[in-house]
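S.K.: Okay, structure incoming, though there's no sequence with it:
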């Protein structure tokens, strides 16, 4: 216990202390420091060599004084260090190669000194250095230089041990991925994971070992059997488990205070990377009960290959993923439109690196400016439009309904009208489940946009196919609940949930965008495609599980607080309205919400009134006009509830 306390205390002082040392801020010793220390060691070695030899030899040669000999020998050693770059490696990661360099440098220095010694002897008949002295000096110098490097390496390992947590782990499964991972762990330089065995789900392999490690059957007595092994974590390799199996395993492991890690399929590993860098703590996104999506790539390729594609909101979380996925289908050019300058620039840099052979046109523009959009349509032969630009944060839009009108409604009107005017083949609009029986301004504005493009499809004489896609919350998107919870957990809590019974549908960003591309191939015009969102998730359960996955106990280490529903928020989202019917498609995860479109002229008159209201300062008047176009819009937990009671505000 005393040794452990001493180690932790030393680590605290030298690694995390409030003194000037703070070794964690030093990535490596500068080369000049290494050279200076080596020089000092050579000087010390000379001194001790002199003391030793002076006791066994009658006298040193007098050609050079002892100080001149010291200067000459030190210069030869330093020259040898520079010649063989003994200072170039990271001292804390010294290897056999570094030791070999020291051996060669010291041996070379001695050979040079011997050559000088005998050259002088053959010319002048006298020697400069005693041979026993040179041998003793080289030996002591080598030992000193080697000891210095071993000392630094040991100290670094000793101090950093407190910072780097090590896990005794079991690898889930006995297959190629699991065995490959075990082999990688046994040869890895990163010793964060100590393999103690494997988990089998099929049968007991008590007499069989892999790489010298036991195989333990997973069953009712599993956790009792592994208790003596002091297991602290499980690693799930590849995709060998179904989502249901993975969830069951994770829940029981968390209940037994074990960490859960994920590592991708062996096909995603590269020779350049340390495999342990691929081992990540399992995330809540990995535990969604969802099956893999299978795309019909040939159909998607047919309408994207060699075509100019416009993606609005292209720098956002959904838009940027659509850009990445469209890039895989060899379009002629992708026009990426967004008003967010910095994210747009970052995306451009990413695309140049990942897709160097694809032509991109980055457009800094606002969907509210029809003149700017028209110039874009006129200058480019656009075939497909993916419209993802929108304001989407419910509480923010509830406070700023005029902005929702200008962007979500009128921005869509601008793009839809131009698509008809310029003969665009397909217009795919990204909508939301909040547009169904909306209780907030954001959802109502998206529903108004849906109504407009549907009515335009009925009226339009051109060939433009207007297709609407509707899905729920997207994991990892800007402002979504999971990144928000993660920040709260990292800061020590509390995690805030608006209502204990609130539920939401979730899907991942890539998954949502895959279905958007697939729906774009299926539309004949005027449809609203609804995606299978899987099982709804109770947000309270989500918060508790995320806290457990982070290694904490809900309500003890991290508290959860109920803060009440936000303006416009409802307990559950719907994918179909009360008047809609769902029709299946040939893709099992995509359905068609059948709504009767409204007359274009009536819709246009409503849009004109809404746009006119948005030019005024009265927010309530704006919302009242939206409610006339979207009569199912019933406000919840909002100041606009009074409109539904016919109260004059």
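M.R.: Here it is on my side, so go on. Model, not experiment: these values are computed from the prediction.
S.K.: only C-alpha atoms for contact and neighbour calcs from this point on.
M.R.: OK.
S.K.: Any idea how far the helix or strand hosting residue 469 is from the middle of the chain?
M.R.: Element membership for residue 469 (DSSP states H and E) is strand 465-471. Here strand 465-471 is found 29 Å from its chain centre; the criterion is CA atoms, centre = their mean, to the nearest Å.
S.K.: For that strand, list every residue counted as buried.
M.R.: 465, 466, 467, 468, 469, 470, 471 (16 or more other CA atoms under 10 Å).
S.K.: which other helices and strands contact it?
M.R.: Here strand 465-471 touches strand 426-432, helix 441-459, helix 509-522, strand 528-531, going by 3 or more CA pairs under 8 Å, 6 or more residues apart in numbering; DSSP states H and E.
S.K.: where does residue 319 land in three-state SS?
M.R.: Under DSSP: H, G, I helix; E, B strand; the rest coil, the three-state class of residue 319 is helix.
S.K.: Pull the contacting residues for residue 144.
M.R.: 41, 45 (CA atoms under 8 Å, 6 or more residues apart in numbering).
S.K.: now the helices for the stretch 351-500 of the chain?
M.R.: Under the criterion DSSP state H, counting those that start in this stretch, helices of the stretch 351-500 of the chain are mapped to 370-379, 394-399, 401-404, 410-421, 441-459, 481-490.
S.K.: would you turn those into CSV with distance to residue 535 and mean neighbour count?
M.R.: Shown next, in CSV, are the helices of the stretch 351-500 of the chain (distance: least, CA to CA, whole Å; neighbours: other CA atoms under 10 Å):
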stretch, distance to residue 535, mean neighbour count
helix 370-379, 39, 14
helix 394-399, 23, 18
helix 401-404, 30, 22
helix 410-421, 31, 21
helix 441-459, 21, 26
helix 481-490, 17, 16
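S.K.: and those as a markdown table, adding distance to residue 302?
M.R.: Shown next, in a markdown table, are these (distance: least, CA to CA, whole Å):
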| stretch | distance to residue 302 |
| --- | --- |
| helix 370-379 | 22 |
| helix 394-399 | 37 |
| helix 401-404 | 35 |
| helix 410-421 | 20 |
| helix 441-459 | 22 |
| helix 481-490 | 36 |
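S.K.: Show me how far stretch 108-125 is from its chain's centre.
M.R.: 62 Å.
S.K.: how near is residue 136 to residue 38?
M.R.: The gap separating residue 136 from residue 38 is 17 Å, by CA to CA, to the nearest Å.
S.K.: In terms of neighbours, single out the busier of these two.
M.R.: Shown here are residue 136 and residue 38; by other CA atoms under 10 Å, residue 38 has more neighbours (21 against 18).
S.K.: okay, pairing it with this:
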């Protein structure tokens, strides 16, 4: 039987096969023990048959008890062998005791010692043989059972460490190294040939390379992208090498999100990072969220005197506090870390906290951000994103906070959904406060697009779908989005806030918008698969279009007005946006409070059309709670 067919058998059938093999091994061990004892070929007669059936029948329940039939042969390791030896030791003790206690002539007593010894060698030997046979066999690539043919890009220390770590690996068969160093091309390193980098495609095709690992370090982004682009159309899984936690050995991991985006990393301006945070009391609202938690990590590295984690989700706050507390203990012992449960809509709680800790800088990341969910719950979205921001900003101004930075979104620009409209209202609230005479707090807003790697990001979703061999789901082939990594976004938010004069709307340079379908295809290709084209049988993974969800747009923008101004940072621009006065906004807030009490959706929509420049709802707004009261009506989040 071929190894792939054997691996593909049902679990119960494979266990039955193993039990049958062990029974045969038990009989064979008994025969060999007899043959060695009489120094010749043994042919059993009469009572000599008793050890033949007694041994296997005794071994079976003992082996089951020790879990020998729950193990997977191709992953047999030292721990599994120890478990086998324990089981055989128990079996040997019982078998020997029975043979010696109940002597049945003409069976020699030495069988009680010889048979268990031989059986243990058989059991371990068969399992180790099966391990190497199964791992060495090449089967259907969709099952991803390896040995995979590996090529390492790079000849530096990281590449050599990786090659040494993988020597003798049952998972990878190493082909060699790739380099553009002419002095090394054609030579051998650690027993493997060094090939020329400009022959990349030819080597991948000729040697049937399945896995390419880039081991060039973080300072060679240009070459990394050149290699990734050079492998387009080839069925090769591209990964990267990185040092493990002990910093001594390299490991293989998936490509960084930066590699997927093709963005060039610009080192942060350390002076701007420290300006509003170093030796200051810093408070982050929504600290447990994707952006909030990364802001806390970046701020901690600037050595504030106190970092206040303000969050209304108990579990998210616990996890973040636990993570940061370990960093404080190891590296930032001078920083006081304060986890605070609270809601940004609760003015009393905010005043209580602000009076107690006296923050110098506030980063307001608390918001409902999931577009379809906010679309189904418009009143809660407005309460949290707009009124919560307004209350938090007013308390900050009353309590003498120096700087207040709002984390905004590109969806606030000509929004087609409630979430985007609520964030634009939040921006208007800060702009109005900043323009008031007597305002001492510097209010600023930082607007950017999607962040990759967060819990709601498409990248982890696509990776999970690719791991299951699809389908990879997208909402529409024409959808484009601006993308940025969470760490880069957090760094730029801090640097933008440091440049604020009051009422500033900063816009982060997100690069060129990326079609989601192109990102999906890129990830499928980099994973070593091919895209299954519509109407064709070829290809590994299908891309399935599900349709736009409530409130989603095809394209996102970053500016409402025109003529953005550059700043001292090349990735941060300053927008020139229209605003309204605090008096006008206060009047509209009174009307909004009535709308929230009556849950009048049409009136809410009219207010947003009045206040939010460019608001163009693409679907009829409705309240999910009201719809639930109607029999037979469901409110799906996605199609």
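M.R.: Received it, and whenever you're ready, just let me know what you need. Bear in mind the structure is a predicted one, so any value in this text is a computation, not a measurement.
S.K.: And the TM-score between them?
M.R.: Once superposed, the chains reach a TM-score of 0.76 (TM-score structural alignment, normalised by the length of structure 2), with 551 aligned residues with a CA RMSD of 4.0 Å.
S.K.: And the strands in the stretch 101-250 of structure 1?
M.R.: Using DSSP state E, counting those that start in this stretch, the strands of the stretch 101-250 of structure 1 run over 167-172, 193-200, 209-210, 213-217, 233-237.
S.K.: same thing with the stretch 451-600 of structure 2?
M.R.: Along the stretch 451-600 of structure 2, the segments classed as strands by DSSP E, counting those that start in this stretch run 472-474, 480-481, 483-485, 504-508, 514-515, 531-532, 541-545, 565-566, 572-575.
S.K.: got the buried residues for the helix ranked longest in structure 2?
M.R.: Using DSSP state H to define each element, structure 2 has its longest helix at helix 11-38. For helix 11-38 of structure 2, burial by neighbour count (16+ other CA under 10 Å) applies to 14-15, 18-19, 22-23, 25-34.
S.K.: now do stretch 591-603 of structure 2
M.R.: In stretch 591-603 of structure 2, counting by 16+ other CA under 10 Å, buried: 592, 595, 596, 599, 601, 603.
S.K.: one step back: and the helices of the stretch 351-500 of structure 1: which comes nearest residue 475 of structure 1?
M.R.: Closest approach to residue 475 of structure 1 among the helices of the stretch 351-500 of structure 1 (CA to CA): helix 481-490, 6.8 Å.
S.K.: Residues touching that closest one, excluding its own?
M.R.: 475, 476, 494, 495, 496, 543, 546, 547, 550, 558.
S.K.: can we see that at 6 Å?
M.R.: residue 495 (CA atoms under 6 Å, 6 or more residues apart in numbering).
S.K.: Going along the chain, name the strands of the stretch 251-400 of structure 2.
M.R.: Going by DSSP E, counting those that start in this stretch, the stretch 251-400 of structure 2 shows strands at 281-285, 306-311, 336-341, 361-364.
S.K.: tell me the most buried of these?
M.R.: strand 281-285 (a mean of 26; mean count of other CA atoms under 10 Å).
S.K.: so it corresponds to what in structure 1?
M.R.: Strand 281-285 of structure 2 corresponds to residues 308-312 in structure 1, going by TM-score structural alignment.
S.K.: Nearest the geometric middle of structure 1, what residue?
M.R.: residue 476 (9.6 Å; CA atoms, centre = their mean).
S.K.: That one maps to what in structure 2?
M.R.: By TM-score structural alignment, residue 476 of structure 1 lines up with residue 453.
S.K.: again with residue 197 of structure 1
M.R.: Aligned partner of residue 197 of structure 1 by TM-score structural alignment: residue 176.
S.K.: With residue 337 of structure 1 instead?
M.R.: Match for residue 337 of structure 1 (TM-score structural alignment): residue 310.
S.K.: Let me see the contact set for that match.
M.R.: Contacts of residue 310 of structure 2 by CA under 6 Å, 6+ apart are 284, 285, 287, 340, 341.
S.K.: Adding distance to residue 609 of structure 2, write the buried residues of stretch 591-603 of structure 2 out as TSV.
M.R.: Listed next are the buried residues of stretch 591-603 of structure 2 as TSV, based on distance: CA to CA, whole Å:
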residue	distance to residue 609 of structure 2
592	13
595	14
596	16
599	17
601	12
603	10
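S.K.: among those, which two are most distant?
M.R.: Among the buried residues of stretch 591-603 of structure 2, 592 and 601 lie farthest apart (CA to CA), at 10.9 Å.
S.K.: what's the average per-residue distance for the match of strand 281-285 of structure 2 once overlaid on structure 2?
M.R.: Following superposition, stretch 308-312 of structure 1 is found to deviate from structure 2 by 1.6 Å on average (mean CA distance after the TM-score superposition for structure 1).
S.K.: Name the residues that touch that stretch?
M.R.: Against stretch 308-312 of structure 1 from outside (CA under 6 Å, 6+ apart): 332-337, 382-389.
S.K.: Settle this for me: residue 495 of structure 2 is touching residue 274, isn't it.
M.R.: No: using CA atoms under 6 Å, residue 495 of structure 2 is not in contact with residue 274; the gap is 8.6 Å.
S.K.: Neighbour count for those two, which is higher?
M.R.: Counting neighbours by other CA under 10 Å for residue 495 of structure 2 and for residue 274 shows that residue 495 has the greater number, 23 against 19.
S.K.: which residue lines up with that one in structure 1?
M.R.: Matched to structure 1 by TM-score structural alignment, residue 495 of structure 2 sits across from residue 518.
S.K.: again, but for residue 531 of structure 2
M.R.: Alignment note (TM-score structural alignment): residue 531 of structure 2 maps to residue 553 of structure 1.
S.K.: The match of residue 197 of structure 1 and residue 530 of structure 2: what is the separation?
M.R.: From residue 176 of structure 2 across to residue 530 of structure 2, the span is 25 Å (CA to CA).
S.K.: hmm, back to that, closest to residue 514 of structure 2 out of the buried residues of stretch 591-603 of structure 2?
M.R.: Nearest to residue 514 of structure 2 among the buried residues of stretch 591-603 of structure 2, counting by CA to CA, is residue 601 at 34.0 Å.
S.K.: Check the gap between that closest one and residue 491 of structure 2 for me.
M.R.: With distances taken as CA to CA, residue 601 of structure 2 is found 38 Å from residue 491 of structure 2.
S.K.: ok, back up a step: how many residues are close by the match of residue 531 of structure 2?
M.R.: Neighbours of residue 553 of structure 1 (other CA under 10 Å): 18.
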